[in-house]
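> With the input below, show me the fold.
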Amino acid sequence: MNRLRIGLVGTGPWASATHAPALARHPGVELGGIWGRRPEAAAALAATHATTAYADVDELFAASDAVAFAVPPDVQAPLAERAAAAGCHLLLDKPVATTVEGARRLAAAAERASVASVVFFTVRFAPATSAWIAEQTAAGGWFTGRADWYGSFYAPDGGDPAFSSPWRAGRGGLWDVGPHALSILLPVLGDVTSVTAAQGAGDTAHLILRHTSGASSTAALSLTAPVKCAGLSVELRSEIGTAVLPSWDGPGDAFRTAVDALVESARTGTPHACDVRFGVRVTEILAAAEERIASA
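Predicted coordinates for the structure are as follows:
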């Protein structure tokens, strides 16, 4: 297969800092063009990476073999449906949508078009953490798991305001960091069979999950934790002891690995474990948790 010509949808900080540089430098693909909801931002980002800024998103799709998305999830889902209908493979951001209906429509569009898809969960693709997840999945026999993801993004003295967005502020830690937690717990412990959820301080959500393996897990998810207590940890426990998720170096290497995965899936026709169907399952679990919180 010749190098995939990948278009980029999005011009915000995530697209500018991670997606565009990684695609421009990747030896196996060509950054074929950029479209954004702000044409001037698309023109500036395209100029930085010596590619084309498209005024019409469907023209970008027509000129691309694949499309990477760096836009809010409920903007991503309908645009990705159109990209799939145009025959483009999909490199999606998490969550693929914030409604089950939107996620399922996207998956159906990808299936109709027979296009490859990969959802970019950072921890699933970062080399150190990806290897750890594979090792724990192979070990099996886990009694319980725990994923604590305490971000201080919206704490008074928290994260970079450049990365603030209405969808993240409105949907909170459940939808922003919840997908990361599930992307670790599900492959190791199995699919979720029941969800209990409760609201904590700020946007904090607490989840209790039962898995097909018989194990249980918990997740604490927040973007409003005080800065001094922010951080993440994932641990698994069984009769052989405790396994703790290692640290990793930023999203750059992880995104390049996700690009590799899409190229391979497009070449072979073999679905990736983190394809859009897995993205749908994550959305279903988060929507169930949100419903439990709302009805409490």
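
> CA atoms for contacts and neighbours, from now on please.
OK.

> residues contacting Thr144?
By Cα atoms under 8 Å, 6 or more residues apart in numbering, the contact set of Thr144 is 215-217, 236-238.

> got it, and Val177?
Counted by Cα under 8 Å, 6+ apart, Val177 has contacts 149, 221-222.

> could you redo the residues you listed as TSV and give each row neighbour count?
Converted to TSV, the contacts of Val177 look like this (neighbours: other Cα atoms under 10 Å):
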residue	neighbour count
Trp149	24
Leu221	30
Ser222	29
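
> Mind putting those into JSON lines with distance to Ser165?
As requested, the contacts of Val177 are exported to JSON lines (distance: Cα to Cα, whole Å):
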{"residue": "Trp149", "distance to Ser165": "19"}
{"residue": "Leu221", "distance to Ser165": "18"}
{"residue": "Ser222", "distance to Ser165": "15"}
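
> Out of these, name the ones that lie in strands.
Secondary structure from DSSP state E places 149, 221-222 of the contacts of Val177 in strands.

> hmm, back to that, so which of the contacts of Val177 comes closest to Glu40?
Distance to Glu40, by Cα to Cα, is smallest for Ser222 among these, at 33.5 Å.

> Neighbours of Phe163, how many?
A count of nearby residues for Phe163, using other Cα atoms under 10 Å, gives 11.

> Can you tell me the closest non-neighbouring residue to it?
Pro13 (6.2 Å; Cα to Cα, 6 or more residues apart in numbering).

> one step back: using ChimeraX, make a named selection holding only the buried ones among the contacts of Thr144.
Buried residues among the contacts of Thr144 (16 or more other Cα atoms under 10 Å), as a ChimeraX selection:
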select :215,216,217,236,237
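
> Which ones among the contacts of Thr144 map onto strands?
Per DSSP E, the subset of the contacts of Thr144 in strands is 216-217, 236-238.

> Dump the residues you listed into TSV; add distance to Gly140 as well.
Listed next are those as TSV, based on distance: Cα to Cα, whole Å:
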residue	distance to Gly140
Ser216	13
Ser217	14
Leu236	10
Arg237	11
Ser238	9
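
> to compare against the first, here's another:
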Amino acid sequence: MAHTSGTTTRPAPLRTGLLGTGPWAVAAHAPALAAHPDVEFAGVWGRRPEAAAALAAEHSVPVYGDVDELFAACDAVAFALPPDVQAPLAVRAAAAGCHLLLDKPVATDVGHAREVADAARRAGVASVVFFTMRFAPGPADWIESQAALGGWFTGRAHWLGALFTPGAAPSPYAASPWRREKGALWDVGPHALSVLVPVLGEVTAVTAAPGPGDTAHLILRHASGASATVTLGFTAPEAATGVGVEFLGEPGVVAMPEWNGAEGAFAAALDALLDAARGGVPHPCDARFAARVTEVLAEAERQLGKRER
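As a prediction, this is how the structure comes out:
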């Protein structure tokens, strides 16, 4: 009897454009888009035309002066823009039928964050938000493992940097106007929540208090009954900088493993977008989850503002 082997057709690459030309776009987004075997890097748009042209030329892709023309040429778009620039453009991209690979926070305004989530839902497009720890090799698997265990009593997280500490080593991110305005609460607060929430459950209450410099201290209550504390700051002494997350409970005391390499994490986020776009199953880090993160941080910001007055 003759044997006939079937063949499978490899899906067409996801034509993906990049919005943004800053340090994060140059270091992580563009290299990952260019290297991914299932992605066609379709072009670059930026608010600074000369920077967009240079980044596009570096990767031999088209540069677009009109963002809507980029949307029309793409199946998906990746964002490396300030959050409140990102949000309205994400709404337009979704309406144009583009899947969304968003940066965190998706917006710093609750209404704008909800609009992005609603736009993706209406258009039927996939959305993935690049909460780095949820995609970084090591931490991502660790988070999933702790979530499966249960029995957690409390958690604690700190994200401390010297981005705005006088005399600290210079960083390309220190020149970011939105980071200087919004501080660590909005830049690294989303990372902390993205680790704590899948393990301890939805945040049901938040209390915020200021520390030295731009430091913010959060106390969280979670749907599981567990609590967590979070310390965020960009004005710490250089010797005190670092990132750490621990969970404490019936399984003991466990700490998040170290990680490095944003490009690898962004490649994993691209994989997640591909899976969500092709399979139709929402990713846990979608625009709806990001909108909830914005709600929690906006309440913390409101409380910090009242205390500072």
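
> related to what we said a few turns ago, which of the contacts of Val177 of the first structure are retained in the second structure?
Counting by both residues aligned by TM-score structural alignment, their matches' Cα atoms under 8 Å, the members of the contacts of Val177 of the first structure that carry over to the second structure are 149, 221.

> hey, where'd the strands end up in the first structure?
4-9, 29-35, 66-69, 89-93, 117-120, 144-150, 192-199, 205-211, 216-222, 231-238, 241-244.

> Can you give the contact residues for the second one?
Under the contact criterion Cα under 8 Å, 6+ apart, strand 29-35 of the first structure has outside partners 3-11, 20, 23-24, 42-43, 45-46, 51-57, 60, 63-64.

> do you know which of the strands of the first structure lies nearest Val259 of the first structure?
When those are compared (using Cα to Cα), the closest one is strand 89-93, at 7.5 Å.

> which position in the first structure aligns with Phe234 of the second structure?
For Phe234 of the second structure, the aligned residue in the first structure is Leu223 (criterion: TM-score structural alignment).

> The closest residue to that match other than its chain neighbours and Val115 of the first structure: what is the separation?
Excluding its sequence neighbours, the residue lying closest to Leu223 of the first structure (Cα to Cα, 6+ apart) is Gly151, at 4.3 Å. Separation of Gly151 of the first structure from Val115 of the first structure (Cα to Cα, to the nearest Å): 34 Å.

> from the ones in strands among the contacts of Thr144 of the first structure, which is closest to Gly36 of the first structure?
Closest to Gly36 of the first structure, out of all of these and judged by Cα to Cα, is Ser217, at 38.9 Å.

> That closest one against Ala197, yeah?
No. Counting by Cα atoms under 8 Å, Ser217 of the first structure sits too far from Ala197 to count as a contact (11.9 Å).

> Give me the common contacts of these two.
Ile208.

> for Cys88 of the first structure, what are its contacts?
Per Cα under 8 Å, 6+ apart, neighbours of Cys88 of the first structure: 61, 64-67, 115.

> of all the contacts of Val177 of the first structure, which comes closest to Ile293 of the first structure?
Closest to Ile293 of the first structure out of the contacts of Val177 of the first structure is Leu221 (13.1 Å), distances taken as Cα to Cα.

> from memory the closest one sits against Pro179, does it?
No. Using Cα under 8 Å, Leu221 of the first structure is not in contact with Pro179, being 9.8 Å away.

> And the equivalent of the residue nearest to Phe163 of the first structure over in the second structure, how far from Glu246 of the second structure?
Under the alignment (TM-score structural alignment), Pro13 of the first structure pairs with Pro23 of the second structure. Shown here: Pro23 of the second structure relative to Glu246 of the second structure, a distance of 30 Å by Cα to Cα.

> ok, which stretches of the stretch 1-150 of the second structure are helices?
23-24, 30-35, 49-58, 67-72, 83-95, 110-123, 139-149 (DSSP state H, counting those that start in this stretch).

> So for Ala290 of the second structure, which of the ones you listed sits nearest?
Using Cα to Cα, the helices of the stretch 1-150 of the second structure put helix 110-123 closest to Ala290 of the second structure, at 7.4 Å.

> what about the closest one, distance to the chain center?
Relative to the centre of its chain, helix 110-123 of the second structure is centred 16 Å away, using Cα atoms, centre = their mean, to the nearest Å.

> In the first structure, what range does that helix match?
Against the first structure, helix 110-123 of the second structure falls on residues 100-113 (TM-score structural alignment).

> mean shift between the matching stretch and the second structure?
Superposing on the second structure and averaging over aligned pairs (mean Cα distance after the TM-score superposition for the first structure), stretch 100-113 of the first structure comes out at 0.6 Å.

> Enumerate the positions of that stretch that are buried.
Applying 16+ other Cα under 10 Å to stretch 100-113 of the first structure flags 100, 102-111, 113 as buried.

> now stretch 190-198 of the first structure
190-192, 195-198.

> Tell me the residues of the second structure aligned with it.
Aligned using TM-score structural alignment, stretch 190-198 of the first structure spans residues 201-209 in the second structure.

> re the thing from before, with Ala254 of the first structure as the reference, name the closest of the strands of the first structure.
The nearest among the strands of the first structure, by Cα to Cα, is strand 117-120 at 8.3 Å.

> ok, now which ones touch the counterpart of Ala243 of the first structure in the second structure?
Matched to the second structure by TM-score structural alignment, Ala243 of the first structure sits across from Val254. Val254 of the second structure makes contacts with 246-248, as judged by Cα under 8 Å, 6+ apart.

> Kindly indicate which of the residues you listed lies nearest Thr165 of the second structure.
Distances from Thr165 of the second structure to these, taken by Cα to Cα, are shortest for Glu246, at 25.8 Å.

> Contact partners for that closest one?
155-157, 253-256.

> Show me just the buried residues among those residues.
Here, 16+ other Cα under 10 Å leaves 155-157, 256 buried among these.

> Nearest residue to Val203 of the second structure in space, please, no chain neighbours.
His222 (4.5 Å).

> which one in the first structure is aligned with that neighbour?
That one, His222 of the second structure, aligns with His211 by TM-score structural alignment.

> That'll do, ta.
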